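>>> Build me a model from this:
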Amino acid sequence: MTTILVTGATGTLGRQVAERLRTEGADVRGLSRRSPSYAVDLREGKGLDSAVDGVDTIVHCASSPRGGDDRAAGYLIDAARRAGGPHLVYISIVGVDRVPLGYYTLKRRVEQMIEDSGLGATIQRTTQFHDLVLSVVSGAAKLPVLPVPAGVSVQPVDSGEVADRLAALALGAPAGRVPDLGGPEVREFSGLAGAYLRATGRRRRVVPVRLAGKAYAGFRGGGHLSPEHAVGTVTFEEFLARRHRRTG
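Take a look at the predicted model:
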């Protein structure tokens, strides 16, 4: 039986990856700060050796926009080396090498650490999740008007489809950097905000707002998009409808 460690196993993506791998018959170890079996704070690294010992593959889903991803990756890579070098699968983001956003720069640094680690590795970049777009527009909708970044398009992808891809990669051999996984449609942010308002029955005026800075310019230029890899199938409207059925 294949033994696989999933970091960030209580998160949106990690939880689904762990479920799919168990369905495939793998022995899955779920690691997170709140895990009942493998409670590890990756930014400190304590307890990693026992979690990694004897695993065939590590799927690294844990991440934090608050920082520390490179430190966490360093601890994980060192533990993997001590454990004999399991296959390391890493989830990254389309545009980390094109959009000068601090979080993206950190994700690219982790990619480079993994590429230089000497471990057998697979790196999968995806476009933004539907969940992220929903979080942004639902938060903005609390205001009297709904502001969105002017001139920015997004290519959201379903986290379940990403979980399917990561599970398949985890059960395979190291493949290096694999083709991007993009959502089915490139959409104006304002259009996605409108879809959210229609799905929730809320009334707000969508107001495009021009922002400053190199990161905003990178997003306006589409550095975070991958239209040539629009292989996802679940649209944002379908995601919203499914979520509404589940919560309703």
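
>>> Only C-alpha atoms from now on, for both contacts and neighbour counts.
Noted.

>>> What is the burial count for the closest residue to R43 other than its chain neighbours?
Excluding the flanking residues, the one nearest R43 by C-alpha to C-alpha, 6 or more residues apart in numbering is A72, at 4.5 Å. Applying other C-alpha atoms under 10 Å, we find 18 residues neighbouring A72.

>>> Next up, the contacts around A72.
Counting by C-alpha atoms under 8 Å, 6 or more residues apart in numbering, A72 touches 42-45.

>>> Format these as a markdown table; extra columns: neighbour count, distance to R187 and secondary structure.
Shown next, in a markdown table, are the contacts of A72 (neighbours: other C-alpha atoms under 10 Å; distance: C-alpha to C-alpha, whole Å; DSSP: H, G, I helix; E, B strand; the rest coil):
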| residue | neighbour count | distance to R187 | secondary structure |
| --- | --- | --- | --- |
| L42 | 24 | 35 | coil |
| R43 | 16 | 35 | coil |
| E44 | 12 | 39 | coil |
| G45 | 17 | 40 | coil |
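
>>> Sort out which one of those residues lies nearest R220 for me.
Nearest to R220 among the contacts of A72 is R43, at 32.7 Å by C-alpha to C-alpha.

>>> and the gap between that closest one and L197?
For R43, the distance to L197 equals 38 Å [C-alpha to C-alpha, to the nearest Å].

>>> one more to put side by side:
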Amino acid sequence: MTTILVTGGTGTLGRLVAERLRADGHEVRVLSRHTQPYAVDLREGGAGLDAAVAGVDAIVHCATTPRGGDERAAAHLIAAARRAGVPHLVYISIVGVDVVPLGYYRTKLAVEKLVEESGLGWTILRTTQFHDLVVQLLATMARLPVLHLPAGVSDQPIEVAEVADRLASLAVGAPAGRADDMGGPEVRTFPSLARAYLRAAGKRRPLFNVRLVGKTYRAFRGGGHLTPGQAVGKGTFEEYLAARFGGERQG
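Prediction:
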């Protein structure tokens, strides 16, 4: 039986990866800051991390935070994996981290480089944004009387469970290097996503497109975060909204 460690195993993605691996008969260790017996803050490292990686066949590294510390966390994890002789490290990244000069994207790219130069067998999967992140963004915008949207920007949201299935499959295979990117089924304009969200949530807001400035905005407008040639996802944004909000509403 294969033993696999999932970092961030209680998060949106990591929890589903762990569930899928268990369903397929693998032994799964979940590492997070508060989950015993592998309660570890990766940013600090320590003896608990060595115990977590000891004897595992693969690590799926899902732990991340936009508040900073991902590079330090990855360095600690890689060092522990080297000491334990772990044969395979799988890392989840984001489409466009090498194109869009957003701070969080730059951090993800830096972690990719750490993984690639780790000396371990490795696999990196880049995907587009999850449906729930797009909804979180739109819900925040909709707190105002007018929903302001970045003019000319589209997105390609993907169902997180499909990403979890792909990660689980990669984890039990041989190291693959850069796996094929994974994008949602449709490239959608932000106004179309916003209208779908407002209908499902039972809200009414006028939409106002705002033209922004800067390198990051230009990269998003240019589609640097999209992968239309790898639109392999199946679940649509409307299907996600229906499941989350209980079907289309009128408000």
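
>>> overall similarity of the pair, as a TM-score.
Once superposed, chain against chain, the TM-score is 0.97 (TM-score structural alignment, normalised by the length of the first structure); 247 aligned residues with a C-alpha RMSD of 1.2 Å.

>>> what about the helices in the first structure?
12-23, 48-52, 69-82, 102-115, 130-140, 159-170, 189-200, 214-220, 236-247 (DSSP state H).

>>> can you tell which of the ones you listed is closest to G182 of the first structure?
Per C-alpha to C-alpha, nearest to G182 of the first structure of those: helix 159-170, 9.2 Å.

>>> Using JSON lines, lay out the contacts of A72 of the first structure together with distance to P100 of the first structure.
Listed next are those as JSON lines, based on distance: C-alpha to C-alpha, whole Å:
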{"residue": "L42", "distance to P100 of the first structure": "25"}
{"residue": "R43", "distance to P100 of the first structure": "23"}
{"residue": "E44", "distance to P100 of the first structure": "27"}
{"residue": "G45", "distance to P100 of the first structure": "28"}
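
>>> which of these also appear as contacts in the second structure?
Retained in the second structure (both residues aligned by TM-score structural alignment, their matches' C-alpha atoms under 8 Å) from the contacts of A72 of the first structure: 42-45.

>>> for those, which one is nearest G84 of the first structure?
G45 (17.5 Å).

>>> Now that that closest one has come up, it's in contact with Y75, right?
Yes: using C-alpha atoms under 8 Å, G45 of the first structure makes contact with Y75 at a distance of 5.5 Å.

>>> Contacts only, for the residue nearest to R15 of the second structure when sequence neighbours are not counted.
Nearest residue to R15 of the second structure, sequence neighbours excluded (C-alpha to C-alpha, 6+ apart): G9, at 4.8 Å. G9 of the second structure sits next to 15, 17-18, 30-32, 62-63 when contact means C-alpha under 8 Å, 6+ apart.

>>> Grab the two from those that are most spread out in space.
Most distant of the contacts of G9 of the second structure, by C-alpha to C-alpha, are V17 and S32, 13.8 Å apart.

>>> Compare these two (neighbour count), which wins?
Between V17 of the second structure and S32, V17 has the larger neighbour count (other C-alpha under 10 Å), namely 30 against 21.

>>> which residues sit in contact with that one?
So V17 of the second structure contacts 6, 9, 164-165, 167-168 (C-alpha under 8 Å, 6+ apart).

>>> Repeat that for V86 of the second structure.
Counting by C-alpha under 8 Å, 6+ apart, V86 of the second structure touches 53-59, 120.

>>> could I get the helices of the first structure as a markdown table with distance to I93 of the first structure?
Shown next, in a markdown table, are the helices of the first structure (distance: least, C-alpha to C-alpha, whole Å):
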| stretch | distance to I93 of the first structure |
| --- | --- |
| helix 12-23 | 13 |
| helix 48-52 | 25 |
| helix 69-82 | 13 |
| helix 102-115 | 7 |
| helix 130-140 | 13 |
| helix 159-170 | 12 |
| helix 189-200 | 18 |
| helix 214-220 | 13 |
| helix 236-247 | 18 |
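
>>> among those helices, which is nearest P147 of the first structure?
helix 130-140 (6.3 Å).

>>> Show me how far the closest one is from its chain's centre.
15 Å (C-alpha atoms, centre = their mean, to the nearest Å).

>>> And stretch 219-237 of the second structure, by the same measure?
14 Å.

>>> Could you list the buried residues of that stretch?
For stretch 219-237 of the second structure, a neighbour-count test (16 or more other C-alpha atoms under 10 Å) marks 219-221, 223-228, 231-233, 235-237 as buried.

>>> Next: stretch 12-23 of the second structure.
13-22.

>>> Just give me the mean distance for stretch 188-197 of the first structure relative to the second structure.
When the second structure is overlaid, stretch 188-197 of the first structure sits 0.6 Å from its aligned residues on average, using mean C-alpha distance after the TM-score superposition for the first structure.

>>> Tell me the residues of the second structure aligned with that stretch.
Mapping stretch 188-197 of the first structure onto the second structure (TM-score structural alignment) gives residues 189-198.

>>> do the same with stretch 224-242 of the first structure
Stretch 224-242 of the first structure corresponds to residues 225-243 in the second structure, going by TM-score structural alignment.

>>> Farthest-apart pair in the buried residues of stretch 219-237 of the second structure, please.
A219 and G235 (25.9 Å).

>>> can you tell me which residues contact the closest residue to L181 of the first structure other than its chain neighbours?
Spatial nearest neighbour of L181 of the first structure, excluding adjacent residues (C-alpha to C-alpha, 6+ apart): T126 at 4.6 Å. Contact analysis of T126 of the first structure by C-alpha under 8 Å, 6+ apart lists 91-94, 157, 162, 180-182.

>>> With distance to A212 of the first structure added, can I get those in JSON lines?
Converted to JSON lines, the contacts of T126 of the first structure look like this (distance: C-alpha to C-alpha, whole Å):
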{"residue": "I91", "distance to A212 of the first structure": "29"}
{"residue": "S92", "distance to A212 of the first structure": "25"}
{"residue": "I93", "distance to A212 of the first structure": "22"}
{"residue": "V94", "distance to A212 of the first structure": "21"}
{"residue": "V157", "distance to A212 of the first structure": "26"}
{"residue": "V162", "distance to A212 of the first structure": "31"}
{"residue": "D180", "distance to A212 of the first structure": "28"}
{"residue": "L181", "distance to A212 of the first structure": "29"}
{"residue": "G182", "distance to A212 of the first structure": "26"}
